[in-house]
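Here is the input, now give the coordinates:
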Amino acid sequence: METVSVKNMVCDRCVMVVKQQVERLDLSLQKVTLGEVIFLQEITAAQKALLRDTLTPFGFEVIDDEKTRIAESIKHKIIYLVHSRESMMSNNLSNMLSLELNNSYSYLAGVFSEVTGSTIQKYYIAQKIERVKELLDYDELTLSEIADRLNYSSVAYLSNQFKKITGFSPSTYKQLKNGKRISLDKL
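So this is what the prediction gives:
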């Protein structure tokens, strides 16, 4: 079995596109998950090059560097945590990442900063703010419900963080309906 890490997979549609493209290559595919393609057996260097050439036109990159792979894994864990309806974080972010990626948080934070030029916490906040924008655009939940869903300690804390990042209060953003959301792979 071999796992190949893929950069820029940020949603279920990305998983679907990658899966379709890999299936066309007729390789021994087991499954595709967010950021990973898992094969039933090891693939050759030529097959990996073919995979790279197949995925690149769709905006995906096969990752060979271990530190980049770790940074992408951190991103995928955060994306899943923030954007999944089932996510109810019972542990804090640092503990969750350490447990799931089997490394100390200080090591993970150092690698993430080295690879991305930003901190894990800033990336996490950016993801949460994009999720808040999305939920405000849907106009189905109150700000209190959004704060609860995204584990903010209060509506005031959510509002302050939202304004700090976007320049607007959540209510102003909602009134403007400006929809200036950032693509997840650009965060």
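
When you work out contacts or count neighbours from here on, use the C-alpha atoms and nothing else.
Fine.

Next one: Ser144 from Met88, what distance?
The span separating Ser144 from Met88 equals 16 Å under the rule C-alpha to C-alpha, to the nearest Å.

Show me what the helix or strand hosting Gln161 packs onto, helices and strands only.
With secondary structure defined by DSSP states H and E, Gln161 is part of helix 155-166. Packed against helix 155-166 by the contact rule (3 or more C-alpha pairs under 8 Å, 6 or more residues apart in numbering; DSSP states H and E) you find helix 120-138, helix 143-149, helix 170-176.

Rebuild the ones you listed as JSON lines, extending it with distance to Thr44 and mean neighbour count.
Conversion of these to JSON lines gives the following (distance: least, C-alpha to C-alpha, whole Å; neighbours: other C-alpha atoms under 10 Å):
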{"stretch": "helix 120-138", "distance to Thr44": "34", "mean neighbour count": "19"}
{"stretch": "helix 143-149", "distance to Thr44": "44", "mean neighbour count": "17"}
{"stretch": "helix 170-176", "distance to Thr44": "50", "mean neighbour count": "15"}
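
can I get those helices in a markdown table with distance to Lys77?
As requested, those are arranged in a markdown table below (distance: least, C-alpha to C-alpha, whole Å):
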| stretch | distance to Lys77 |
| --- | --- |
| helix 120-138 | 10 |
| helix 143-149 | 17 |
| helix 170-176 | 26 |
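
One more, please, to line up against the first structure:
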Amino acid sequence: MMKLYIKNMVCNRCVMVVEQILKRLDIPFHNVQLGEVDTEEELAAAKLESLDNQLHAVGFSLIDDRKQRMIEQIKNLVVKMVHQSADLPRQNFSDFLSTQLHYDYTYLSNLFSDVEGTTIEQYIIRQKIERAKELLVYDELTLSEIADQMGYSSVAHLSSQFKKVTGLTPSHFRQIRENKRKPLDEL
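Take a look at the predicted model:
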């Protein structure tokens, strides 16, 4: 078995696209999840190159650098928690990431900052704001419910961060309803 790491997989649709590519290339696999593929066998260099070419054609790429793999794992955990969980965990993201990745948070934070040029905290905030935008556009929840779901202590805290990131208040954003969302892989 071989574990492959793939950059820019940020949603369930991405998982489906990667599964289709693997099937097309006759690469047997056990599991595909955000940023990771478990193949049933080691892949020859030619097969890996074909896979990488197919992935590049749809905006993904194989990751062979250990540090970059760790960065993708951090990003995928954040995306999964912010965008695919009904409620964020009530524990700190730092504790959650350390527990999931089995590394000290200081190491993860320094690595992320060195490679990405931004902090994990800023990345989390940008993800939470994108999720808040999505919830605002759906117009099914109140600002208070969105703030609670996103783990903010108050509507004022959500509004403050929302305005810092977007330049708009959540209420104003909801009113204008323009396409102000960014694709997750551009964050």
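
List the TM-score for the superposed pair.
Comparing the chains after superposition, counting by TM-score structural alignment, normalised by the length of the first structure, produces a TM-score of 0.97; 187 aligned residues with a C-alpha RMSD of 1.0 Å.

Would you map the strands across the second structure?
Listed in chain order, the strands of the second structure (DSSP state E) span residues 2-7, 29-33, 36-39, 61-63.

I'd like these written out as TSV, with mean neighbour count and distance to Leu111 of the second structure added.
Supplementary listing: the strands of the second structure in TSV, determined by neighbours: other C-alpha atoms under 10 Å; distance: least, C-alpha to C-alpha, whole Å:
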stretch	mean neighbour count	distance to Leu111 of the second structure
strand 2-7	19	17
strand 29-33	16	23
strand 36-39	19	20
strand 61-63	19	16
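
Val15 of the first structure and Thr3 of the first structure, how far apart?
Shown here: Val15 of the first structure relative to Thr3 of the first structure, a distance of 14 Å by C-alpha to C-alpha.

For the nearest residue to Leu143 of the second structure once chain neighbours are set aside, give me its contacts.
Beyond its immediate neighbours in the sequence, the residue positioned closest to Leu143 of the second structure (C-alpha to C-alpha, 6 or more residues apart in numbering) is Val155, lying 6.4 Å away. When contacts are counted by C-alpha atoms under 8 Å, 6 or more residues apart in numbering, Val155 of the second structure touches 143-144, 147.

what about Lys180 of the first structure, how many residues close to it?
10 (other C-alpha atoms under 10 Å).

Quick check: buried residues in stretch 56-75 of the second structure?
Across stretch 56-75 of the second structure, burial judged by 16 or more other C-alpha atoms under 10 Å covers 60-63, 68-75.

So what does Lys3 of the second structure match up with in the first structure?
Aligned against the first structure by TM-score structural alignment, Lys3 of the second structure finds its counterpart in Thr3.

Grab the nearest non-local neighbour of that match.
Nearest-residue entry for Thr3 of the first structure: Ile38, 4.4 Å, with adjacent residues in sequence omitted and distances by C-alpha to C-alpha, 6+ apart.

Under the alignment, what does the one you found map to in the second structure?
Matched across to the second structure, Ile38 of the first structure falls on Asp38, judged by TM-score structural alignment.

Now do Thr33 of the first structure against Asp137 of the first structure, distance only.
According to C-alpha to C-alpha, Thr33 of the first structure and Asp137 of the first structure sit 27 Å apart.

hang on, the earlier thing: tell me which of the contacts of Val155 of the second structure persist in the first structure.
Mapped onto the first structure and checked by both residues aligned by TM-score structural alignment, their matches' C-alpha atoms under 8 Å, those keep the contacts 143-144, 147.
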